[in-house]
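Novice: what follows is a predicted protein model with its sequence.
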Amino acid sequence: MIKNWFKNIGPGPLVAAAFIGPGTVTVCTLAGVHFAYVLLWTMVLSIIATIVLQEMSARLGIISQKGLAEIIRTEITNPIFKAFAILLILSAIVVGNAAYEAGNISGGVLGLETVFGNPYVEIGTINFNPLSVIIGLFAFVLLYIGNYKILERVLVSLVILMSLAFLITAIITKPDVSEIFKGIVLPKFPKDSILVIIGLIGTTVVPYNLFLHASLVKEKWQHPEDLKFARKDTIIAVVLGGLVSMCIIISAASIQSEGISNAADLAKGLEPLFGNFAKYFLAIGLFAAGITSAITAPLAAAYVATGCLGWESNMKSKKFRAVWMIILLLGVVFSSLGIKSIEIIKFAQVTNGILLPLIAGFLIWVMNKQSVLGNNKNNVKQNIFGFIILGISIILSLATMHKVLGLNIF
């Protein structure tokens, strides 16, 4: 039974690996430190929304045997709207992932530094971190091999490692189970929690994952009969990813300190209370979260760029490799030199905030097209869930613009 389950694992764990990056770890840490278990319900909502959208994305990829970017290029016929959509997608995913990649690599580095210390090397007037290069080289080799099965196995292993690390950390803190249950089933909005709620949803329901899933799923499955495997794969992986996020919140809730602002601080804060073991497990989890996102972000950018521009979406093609190489190189340089491109990250946040409702809306529209999906188009129940999530994504988009640009929307 276990052997068959592993045989039928698809790109679901890669999707989970993509949304549990250092940003997610940081937001979940802040949620736990400042609000204990109260915002766990937000993760339940995020998990449901992610499953609904990722299932649509996977179904589209299997039935059409095309990526989401390719579908957008072919199905939008109005030239002005098509140009706007492609420009927005390229800006949000390609430029955005280049900005976030430094954070992904830095997250993996933080995990290593928690255990091994700070290995910065001075070259003239420049402080240089060799750990960023090591993580970058690991990601480079894995992506350059261009073999989906190898990529899948490595990322599944890292996701399992990350899941166990955060789960064990949460158990070590001996949480109050009744309070956890209340936090899951009773939605509450404590004072000053709205931005954290937005962050928890925004780091789980990720636009680039919709593109990544539709492109990767056709590497694994090619027939409508495989839809049942894809659905099971998606549900298990997203629920597992959501539980990892919950474990981080639960771990952080054990420390009520204003000095905790990221996962590295959380690791240090856990040490005096629960010993070295807690610190090491958390460091392993942070390292795995960083390195998995450092691999999936360039991969998603490459699929988006090649799909939007009509290039060959083959992991071994020169143009495909050129895109992820540029993203990875920028991430390594920015991370190793400690450069924080705040303005680029703000731009990426805004474009991703605008992109999510547009992509969710397009996805629901195309999922109702008989010409694209035949009998596998959305049913009434799927459309109801889809439109509810579309409404949430619009609110999230407005809130993101309010947060980043300071626009007086609310």
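Specialist: Structure's in. What do you need?
Novice: going forward, measure contacts between C-alpha atoms and count neighbours the same way
Specialist: Noted.
Novice: need the strands for the protein, in chain order.
Specialist: 121-123, 126-128 (DSSP state E).
Novice: would you mind finding the most buried of those strands?
Specialist: Of these, the one with the most neighbours on average (mean count of other C-alpha atoms under 10 Å) is strand 126-128, at a mean of 14.
Novice: tell me how far that one lies from the chain's centre.
Specialist: 29 Å (C-alpha atoms, centre = their mean, to the nearest Å).
Novice: now for that strand, which elements pack on it?
Specialist: In this structure, strand 126-128 makes packing contacts with strand 121-123, judged by 3 or more C-alpha pairs under 8 Å, 6 or more residues apart in numbering; DSSP states H and E.
Novice: now the strands of the chain as a markdown table including distance to residue 287?
Specialist: Output for these, formatted as a markdown table (distance: least, C-alpha to C-alpha, whole Å):
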| stretch | distance to residue 287 |
| --- | --- |
| strand 121-123 | 20 |
| strand 126-128 | 19 |
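Novice: tell me which of those sits nearest to residue 221.
Specialist: Closest to residue 221 of the strands of the chain, according to C-alpha to C-alpha: strand 126-128, at 43.2 Å.
Novice: just to revisit the earlier point, of the strands of the chain, which is nearest residue 156?
Specialist: strand 126-128 (30.8 Å).
Novice: residues in contact with residue 386?
Specialist: Residues counted as contacts of residue 386 (C-alpha atoms under 8 Å, 6 or more residues apart in numbering) are 52-53, 360, 364.
Novice: quick one, longest helix in the chain?
Specialist: As assigned by DSSP state H, the longest helix anywhere in the chain is helix 276-309.
Novice: how far does it sit from its chain's centre?
Specialist: Chain-centre distance of helix 276-309: 8 Å, with C-alpha atoms, centre = their mean.
Novice: list the buried ones in that helix?
Specialist: 278-308 (16 or more other C-alpha atoms under 10 Å).
Novice: where do the helices sit along the stretch 1-150 of the chain?
Specialist: Using DSSP state H, counting those that start in this stretch, the helices found in the stretch 1-150 of the chain span residues 2-7, 12-19, 22-35, 40-64, 68-75, 79-89, 96-116, 130-145, 148-172.
Novice: mind giving me the packing neighbours of the third one?
Specialist: The one in question is helix 22-35. Contact here means 3+ C-alpha pairs under 8 Å, 6+ apart; on that basis helix 22-35 packs against helix 96-116, helix 194-202, helix 227-253, helix 263-274, helix 276-309.
Novice: and the angle from it to helix 40-64?
Specialist: Computed with axes from the mean of the first three to the mean of the last three C-alpha atoms, to 10 degrees, the direction of helix 22-35 lies at 160 degrees from that of helix 40-64.
Novice: likewise for the second one?
Specialist: Computed with the same axes, to 10 degrees, the direction of helix 12-19 lies at 130 degrees from that of helix 40-64.
Novice: next up, a structure to set beside the first:
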Amino acid sequence: MPRKGKLRRAIPFLGPAFLVSVGYIDPGNWATNIEGGSAFGYTLLWVLLLSNLMAILLQTTAAKLGVATGKSLSENCRQHFKKPVAVFLWITAELAAMATDLAEFLGAALGIYLLLGIPLFPAALIGAAVTFGILLLHKYGFRFIEQLILGFVIIVAAVYIVELFYAKPDLGQVGYHLVVPHLNSASILVAIGMLGATVMPHNIFLHSSVVKNRLKKNQPKHNHRVYKYAIVDSLLALNVAWFINSAMIVVAAAVFYKNGLKVTSIEDAYSTLTPLLGGFASLAFAIALLSAGLSSSVTGTMAGQYILEGFLNIKIPIWVRRLVTMIPALIIIGAGINTWKALVVSQVVLSMQLPFTIIPLIMFTRSKKIMGSYANKRWTNILLILVAAIIIILNGLLIYQTFGGEF
């Protein structure tokens, strides 16, 4: 078949991984990447490449579970675990989804605050209204939401292509540090933050759920194509997310590190870009942040919805879920609580939940009884266990360091 025909045939299958990919460019990633680039230049680019390879393995495995069983990870937990275990896993997953939603909602509010120059609380209310509007479009079909989110991802990627043009990075250094690991006692904590925060529980639940929208009953050939294209979809979407994250580090290194400026917050990065690169660069930065915040807020809400439906077989309108999960963020902003500390606490919640997501995923996908011919090969299981161990250990170190531990 000609390449053009193959591409046209693939397009209807693409989309689920792009929904997932926005979780890898959410505002939490922005802060870590900007801090890493401004403090250590290009030296941590290899960390993002390693993180991306781990993410691709776990997300394609989650998609495979959805295709092979016709059920999401949360539905498989309800089916294969005893009720007390399933309820416990649901509570942990629900807390993680709400913690993720908190970070992403704050990011959208921050983007509006930077663009419009209004106080953070009204910005948060505007962000809530826009997110409600996007979620209500769900009634026009799931494909419509996917295309909208893809549009947001394209905006963020386009902005960072422009930012790279303005920043004029050292391409030789970029290529070198992309493949040559470099780590010291000063940069290890930021590197752990990048690696440990790469895989978020809600992304695994989300991917195993949304891929089911492509399946057809009693059509194994079609469903096998869904799995094949899910791999292509993941490679495309997660590599776009990797490019964006890497571009954040490169821009921070070329602009802030080069000028001896250590930037540790998104607000500082925005205000510092104007004198160094001009007003257009900072405006583009704020637009990209808003796009990332809104899109990740929408997909975070959807993930929470799938978690509730899968574990408890309960359906509620998605706007009700959005209303409930935005209340903690509005309270934090309205009470004047430090948003950076709130983001740190949300990361700790995600870190603690991660084993309860990854371990069931490996248990199910290695089982021939559950997966049939889709069951993991031996080398896949070894890689998954290795990746899971690395991520869990790094998240444990993150928790240890967050509560004052030193190493």
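Specialist: Structure received. Note that the structure is a prediction, hence the values are computed from the model and not measured.
Novice: re the thing from before, just the helices of the stretch 1-150 of the first structure: most buried one?
Specialist: helix 12-19 comes out most buried of the helices of the stretch 1-150 of the first structure by mean count of other C-alpha under 10 Å, with a mean of 28.
Novice: would you check the span in the first structure matched by stretch 171-184 of the second structure?
Specialist: Under TM-score structural alignment, stretch 171-184 of the second structure corresponds to residues 177-190 of the first structure.
Novice: same thing with stretch 27-43 of the second structure?
Specialist: In the comparison with the first structure, stretch 27-43 of the second structure aligns to the range 22-38 (TM-score structural alignment).
Novice: show residues contacting the matching stretch.
Specialist: With contact meaning C-alpha under 8 Å, 6+ apart, stretch 22-38 of the first structure is reached by 39, 103-104, 107-108, 179-180, 182-184, 187-188, 190, 193, 196, 199-200, 203-204, 245-246, 248-258, 260-263, 266, 286, 289-290.
Novice: what's the distance between residue 209 of the first structure and residue 46 of the first structure?
Specialist: As judged by C-alpha to C-alpha, to the nearest Å, residue 209 of the first structure and residue 46 of the first structure stand 14 Å apart.
Novice: do residue 323 of the first structure as well
Specialist: Taken as C-alpha to C-alpha, the span from residue 323 of the first structure to residue 46 of the first structure is 30 Å.
Novice: also residue 249 of the first structure?
Specialist: Residue 249 of the first structure is 14 Å from residue 46 of the first structure, by C-alpha to C-alpha.
Novice: same question for residue 354 of the first structure.
Specialist: Distance of residue 354 of the first structure to residue 46 of the first structure, given as C-alpha to C-alpha: 18 Å.
Novice: and if you look at residue 53 of the first structure?
Specialist: From residue 53 of the first structure over to residue 46 of the first structure (counting by C-alpha to C-alpha), the distance is 11 Å.
Novice: can you give me the neighbour number for the residue nearest to residue 17 of the second structure when sequence neighbours are not counted?
Specialist: Beyond its immediate neighbours in the sequence, the residue positioned closest to residue 17 of the second structure (C-alpha to C-alpha, 6 or more residues apart in numbering) is residue 234, lying 5.1 Å away. Other residues near residue 234 of the second structure number 25, with proximity taken as other C-alpha atoms under 10 Å.
Novice: do residue 344 of the second structure as well
Specialist: Neighbours around residue 344 of the second structure, by other C-alpha under 10 Å: 15.
Novice: now it: closest residue in space that isn't a chain neighbour?
Specialist: residue 402 (7.8 Å).
Novice: ditto for residue 166 of the second structure
Specialist: Distances taken as C-alpha to C-alpha, 6+ apart put residue 277 closest to residue 166 of the second structure, at 6.7 Å, once the chain neighbours are dropped.
Novice: with residue 399 of the second structure instead?
Specialist: Computed as C-alpha to C-alpha, 6+ apart, the closest residue to residue 399 of the second structure that is not its neighbour in sequence is residue 348, at 5.8 Å.
Novice: wait, that neighbour sits on residue 397?
Specialist: No - Residue 348 of the second structure is not in contact with residue 397 according to C-alpha atoms under 8 Å; the separation is 10.4 Å.
Novice: quickly list what's touching both of those two.
Specialist: With C-alpha under 8 Å, 6+ apart as the test, residue 348 of the second structure and residue 397 reach no residue in common.
Novice: the second structure: which residue goes with residue 385 of the first structure?
Specialist: Residue 385 of the first structure maps onto residue 383 in the second structure, by TM-score structural alignment.
Novice: same check on residue 371 of the first structure?
Specialist: Taking TM-score structural alignment, residue 371 of the first structure has residue 369 as its aligned residue in the second structure.
Novice: got it, and residue 157 of the first structure?
Specialist: In the second structure, residue 157 of the first structure lands on residue 151 (TM-score structural alignment).
Novice: residues contacting the closest residue to residue 19 of the first structure other than its chain neighbours?
Specialist: Of all residues not flanking residue 19 of the first structure in the chain, residue 204 sits nearest, at 5.5 Å (C-alpha to C-alpha, 6+ apart). By C-alpha under 8 Å, 6+ apart, the contact list for residue 204 of the first structure reads 19-20, 24, 46-47, 50.
Novice: just flag the most distant two among those.
Specialist: Farthest pair in these (C-alpha to C-alpha) is 24 and 50. Separation: 14.3 Å.
Novice: contacts only, for residue 44 of the first structure.
Specialist: Listed by C-alpha under 8 Å, 6+ apart, the contact set of residue 44 of the first structure reads 184, 242.
Novice: actually residue 370 of the first structure, not the one I typed
Specialist: Neighbour list for residue 370 of the first structure: residue 377 [criterion: C-alpha under 8 Å, 6+ apart].
Novice: look up how far residue 342 of the second structure lies from the equivalent of residue 103 of the first structure over in the second structure.
Specialist: In the second structure, residue 103 of the first structure lines up with residue 106, judged by TM-score structural alignment. Distance of residue 106 of the second structure to residue 342 of the second structure, computed by C-alpha to C-alpha: 9 Å.
Novice: leaving out sequence neighbours, find the closest residue to whichever residue in the first structure pairs up with residue 322 of the second structure.
Specialist: Superposed on the first structure with TM-score structural alignment, residue 322 of the second structure falls opposite residue 324. Nearest residue to residue 324 of the first structure, sequence neighbours excluded (C-alpha to C-alpha, 6+ apart): residue 298, at 4.5 Å.
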